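Trainee: Generate a structure from the sequence data that follows.
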Amino acid sequence: MPKPKLSTIHPRRLAGGLLLLASITTQVLAADNTLIAVTEPWPPYNTFSNADTADGAHALILQRALALSGLTAPISVYPWARAMALAQSRPNTLLLSVARTPAREQQFIWIGKLSQTQQFLWRLDTATHGPEASLQQILRCCSICTIRKDVSEEALRQQDSEHSMQLVLTGSHHDCLRLLRSGSVAYMAGSPYRIQTTLQQSSLPATLLHKTTAIAPVRTLFLAASHGTPGVTVSKLQQAMQQLQQSGEHDRILQQILSRPLPAAADSNAANPPANPP
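Mentor: Here you go, the predicted model:
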């Protein structure tokens, strides 16, 4: 008796279905006015055990602030561009960890500090290093990969006065690393800790990439809230974040999580870039 044929789903239909599901989920969230929190996969700050669970240091600080405030909010992990879009369009939404920049000052209600970060450009390390190119030279000549809606994208666009930059936007630092290793881009943007954890999760040596020029000053990462979030909610969370800072619990949570070794990335392709990346 012949075996029944297995049905297959065309990749375009699958992608369309996923986009439809994401759109429906966003609409449901927008219709529901309960307090929620959104973030991105970023070990060990927002995530730790895996890319879908908000159990990193900043997420734990938020959970403690919610408990002290007598509030509850589920923390969902999305690509950064989607998390930003939700926090900019849906009232009663918390966002972490967002760098406070002049361009973003009026976009959110700033609740409390989480940590600090600084963005640099990175290239593949070579045996011999010539004179280091300046940021403006790199912007004029070379392709750069960064994360869509990330603070590094904002900083690079602000400094691209000649509008000559070759900027490639992706959804994750692992994607940028693949493009860099395949030769599709010359540089990628990221903070030292972000680069360190990306290489570590990809089972790659820390010496693979060479840090070049800074693209922005040191920025403070915040817990923020969307406009339309009730003032009483904002006030309770601001007081709780201040209490965590003053008691030293904020720093203890950071130190506890940052001292743990990171698990390997679930993406098995992270350490082996495809021959022809998309």
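Trainee: Could you use CA atoms for every contact and neighbour count after this?
Mentor: OK.
Trainee: Please enumerate the helices of the stretch 1-150 of the chain.
Mentor: For the stretch 1-150 of the chain, the helices defined by DSSP state H, counting those that start in this stretch cover 11-31, 57-69, 80-89, 135-141.
Trainee: tell me what the longest strand along the chain is packed against?
Mentor: Across the chain, the strand with the greatest residue count (assigned by DSSP state E) is strand 109-117. The criterion is 3 or more Cα pairs under 8 Å, 6 or more residues apart in numbering; DSSP states H and E, and the helices and strands that strand 109-117 contacts are strand 219-225, helix 231-247.
Trainee: Looking at the ones you listed, spot the one closest to residue 208.
Mentor: strand 219-225 (25.5 Å; Cα to Cα).
Trainee: relative orientation of that closest one and helix 57-69 in degrees?
Mentor: Strand 219-225 runs at 40 degrees relative to helix 57-69, counting by axes from the mean of the first three to the mean of the last three Cα atoms, to 10 degrees.
Trainee: Name the residues that touch strand 219-225?
Mentor: Residues from elsewhere that reach strand 219-225 (Cα atoms under 8 Å, 6 or more residues apart in numbering): 62, 87, 92-101, 108-118, 234.
Trainee: Give me the distance from it to the chain's centre.
Mentor: Distance of strand 219-225 from the chain centroid (Cα atoms, centre = their mean, to the nearest Å) equals 13 Å.
Trainee: How many residues are close by residue 17?
Mentor: 12 (other Cα atoms under 10 Å).
Trainee: oh sorry, the question was meant for residue 101
Mentor: 14.
Trainee: how close does it get to residue 117?
Mentor: 12 Å (Cα to Cα, to the nearest Å).
Trainee: To compare against the first, here's the next sequence to fold:
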Amino acid sequence: MYLKFILATVVALHLGGTWAAKADTDLSRVQVITSFYAPYSYSEDGNTQGIAVNQVRRLLAELNYFPTIKIYPWARAYTTALNAPNTALFSIARTPEREEMFHWIGEIIGFNVLLYRHKNRDDIQVNSLSDLKKYKVGALSKDVKGQYLNTQGIATIDINNEETGIKMLQSNRIDLLPTDRHSMEYRLKQNGIPADSLVPVFPLKDISKPLYIALSKDTDPEIVAAFREAYKRAFP
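Mentor: Below is the predicted model:
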């Protein structure tokens, strides 16, 4: 019995020390931001929600931290995370170019990127990336999809959001639009557009990888450590 008491006391002291250390970490300095990317993150009735939002809230719950998750256009969210300390950003692609720009916490959602065209544009045929040079390709500003195509020598036309991109496809102002399959299906349904109006013509396998939550480079090391430990608990 005495040995059991000693062991229980040691464990209690250890756990107490762990939770005390967490309590000393001032998480109120951390702003959590995302971008409009339904069904992963979007605003409805003034509330930020979506598949990725739910995943991040699961992580934040492990920290006993329940902030308002701000939602911005992607370019603003990305620029904010690059420049503001103690900023958590999701959902962001982890690329070699971005590797040293952030503290990477962990994967949040899957990502399946394809290039879409209007169903009536049978003249658009894509068998390789080099074929894209013949077409007008839209892409979100500062988004990984456009950045990837640019590194492959493909010029892109900046669009503010993917709803705009869909409208531009429908009116033939652009020929192709790269987007995630689930996101495209969701947007077509929400806007009352037949699901077969836009069809995938080519996969972008190099960037079809899970998206992450990351912290800005100037984030307090204690906060980074707390987030990483919380991620391990939330997603063992």
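Trainee: Got a TM-score for the pair?
Mentor: In this superposition the chains share a TM-score of 0.81, using TM-score structural alignment, normalised by the length of structure 2; 208 aligned residues with a Cα RMSD of 2.0 Å.
Trainee: picking up where we left off before, which of the helices of the stretch 1-150 of structure 1 sits closest to residue 123 of structure 1?
Mentor: helix 135-141 (11.1 Å).
Trainee: which ones are touching the one residue sitting closest to the centre of structure 2?
Mentor: Compute the mean C-alpha point of structure 2, and by Cα atoms, centre = their mean the closest residue is residue 91, 1.2 Å away. Going by Cα under 8 Å, 6+ apart, residue 91 of structure 2 touches 34-35, 52, 108-109, 211-213.
Trainee: Tell me the counterpart of it in structure 1.
Mentor: Matched by TM-score structural alignment, residue 91 of structure 2 corresponds to residue 97 in structure 1.
Trainee: one step back: now, among the contacts of residue 91 of structure 2, which is nearest to residue 164 of structure 2?
Mentor: The closest of those, once distances to residue 164 of structure 2 are taken by Cα to Cα, is residue 35, at 15.4 Å.
Trainee: Show me what that closest one aligns to in structure 1.
Mentor: Aligned partner of residue 35 of structure 2 by TM-score structural alignment: residue 40.
Trainee: Near the nearest residue to residue 208 of structure 2 once chain neighbours are set aside, how many other residues are there?
Mentor: Of all residues not flanking residue 208 of structure 2 in the chain, residue 112 sits nearest, at 4.7 Å (Cα to Cα, 6 or more residues apart in numbering). Using other Cα under 10 Å, residue 112 of structure 2 has 16 other residues around it.
Trainee: and residue 112 of structure 2, what pairs with it in structure 1?
Mentor: For residue 112 of structure 2, the residue aligned by TM-score structural alignment is residue 118.
Trainee: thinking its match is in contact with residue 213, fair?
Mentor: No. Using Cα atoms under 8 Å, residue 118 of structure 1 is not in contact with residue 213, being 10.9 Å away.
Trainee: in which helix or strand would I find residue 5 of structure 2?
Mentor: Per DSSP states H and E, residue 5 of structure 2 falls inside helix 2-24.
Trainee: just checking, what packs against that helix?
Mentor: Against helix 2-24 of structure 2 (3+ Cα pairs under 8 Å, 6+ apart) you get no helix or strand.
Trainee: That helix to helix 221-234, inter-axis angle?
Mentor: Using the same axes, to 10 degrees: helix 2-24 of structure 2 against helix 221-234 is 120 degrees.
Trainee: I'd like to know how many residues surround the counterpart of residue 216 of structure 2 in structure 1.
Mentor: Matched by TM-score structural alignment, residue 216 of structure 2 corresponds to residue 226 in structure 1. The tally of other residues near residue 226 of structure 1 (other Cα under 10 Å) stands at 22.
Trainee: how close does residue 226 of structure 1 get to residue 66 of structure 1?
Mentor: Counting by Cα to Cα - residue 226 of structure 1 and residue 66 of structure 1 are separated by 16 Å.
Trainee: Could you do residue 187 of structure 1 as well?
Mentor: 39 Å.
Trainee: For those two, indicate the residue with more neighbours.
Mentor: residue 187 (28 against 18).
Trainee: who's in contact with the alignment partner in structure 2 of the more buried one?
Mentor: Here residue 187 of structure 1 is matched to residue 176 in structure 2, going by TM-score structural alignment. Residue 176 of structure 2 makes contact with 115-117, 135-138, 169, according to Cα under 8 Å, 6+ apart.
Trainee: try it again with 7 Å
Mentor: 115-117, 136-138, 169 (Cα atoms under 7 Å, 6 or more residues apart in numbering).
Trainee: So which of the residues you listed belong to strands?
Mentor: 115-117, 138.
Trainee: Just the buried residues of these.
Mentor: By neighbour count, with 16 or more other Cα atoms under 10 Å, those hold 115-117, 138 as buried.
Trainee: what residue of structure 1 matches up with residue 232 of structure 2?
Mentor: By TM-score structural alignment, residue 232 of structure 2 lines up with residue 242.
Trainee: so what's its match up against?
Mentor: Contacts of residue 242 of structure 1 (Cα under 7 Å, 6+ apart): none.
Trainee: Lovely, talk soon.
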